[in-house]
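Dropping a prediction and its sequence here:
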Amino acid sequence: MFDEYLEIANGDVQIANALYRIMEDLAANGTGMIQEMAQDVVEGGSLRAAFFSGIYAEDIEGPFQNFWKAYQEMPAEERLEVQTQTREYLNTQGG
């Protein structure tokens, strides 16, 4: 199962670990269809299959599109700050 996370993270163990922890958190604390998807994945289902499943597409696509639009509209300095904060978060996660 972790091989799939590594593949999605392009071999970056730190990102793969963070992705797995995020799925665990969503499985425990998420809501609705996102929680259901995360529970399925944490119990051994394929993250890739769940992500591309039409069942969860609407629940995933909307929030991601909102994030991506906002990220693209950020000034370069703000995008750099988001990237820095993300790296710091990953570093504190012990990945």
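On my side now, so go ahead.

going forward, measure contacts and count neighbours with C-alpha atoms only.
Fine.

Which stretches in the protein count as strands?
Counting by DSSP state E, the chain has no strands to list.

try it against this one:
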Amino acid sequence: MPLGNLFDGPHLIIFALVILVLFGATKLPIFAKGLGQSIKIFRKEVTDVQDDMAKDRKQRSDEHMDREPVVVPESQARRASEDR
């Protein structure tokens, strides 16, 4: 069963009326406030995770730049080039 026309105008109006009847007009503001707070918390958490990822990425990059270059002895370098 395709759901392509499910969110057209008349369907949304019927959906809104069903919600109004189920929850009642007195509980809808409470529901909306809770939903708004949940969205606010979710956005904050997403931002925190993105900040942590960026901080971790920068820290890894800084650690990589602090490493000293690896010096390969000439004998190993020659042997590696001969193996190719």
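Structure received. Being a predicted model, the structure only gives us computed values, none of them experimental.

Can you pull the TM-score for these?
Scored against TM-score structural alignment, normalised by the length of the second structure, the superposed chains reach a TM-score of 0.33; 41 aligned residues with a CA RMSD of 2.9 Å.

Nearest the geometric middle of the second structure, what residue?
Note on the second structure: the residue nearest the mean C-alpha position is residue 46, at 5.7 Å, using CA atoms, centre = their mean.

Let me know the distance separating that one from residue 83 of the second structure.
50 Å (CA to CA, to the nearest Å).

before we move on, what about residue 24 of the second structure?
79 Å.

With neighbour numbers in mind, choose between these two.
residue 24 (12 against 6; other CA atoms under 10 Å).

Which secondary structure element is home to the more buried one?
helix 9-66 (DSSP states H and E).

burial of residue 48 of the first structure, as a residue count?
Neighbours of residue 48 of the first structure (other CA under 10 Å): 12.

check contacts around it.
Residue 48 of the first structure sits next to residue 4 when contact means CA atoms under 8 Å, 6 or more residues apart in numbering.

Kindly recompute the last result at 7 Å.
With contacts defined as CA atoms under 7 Å, 6 or more residues apart in numbering, residue 48 of the first structure has no neighbours.

Then residue 5 of the first structure?
Applying CA under 7 Å, 6+ apart, the residues near residue 5 of the first structure are residue 16.

Quick check, central residue of the first structure?
residue 19 (5.3 Å).
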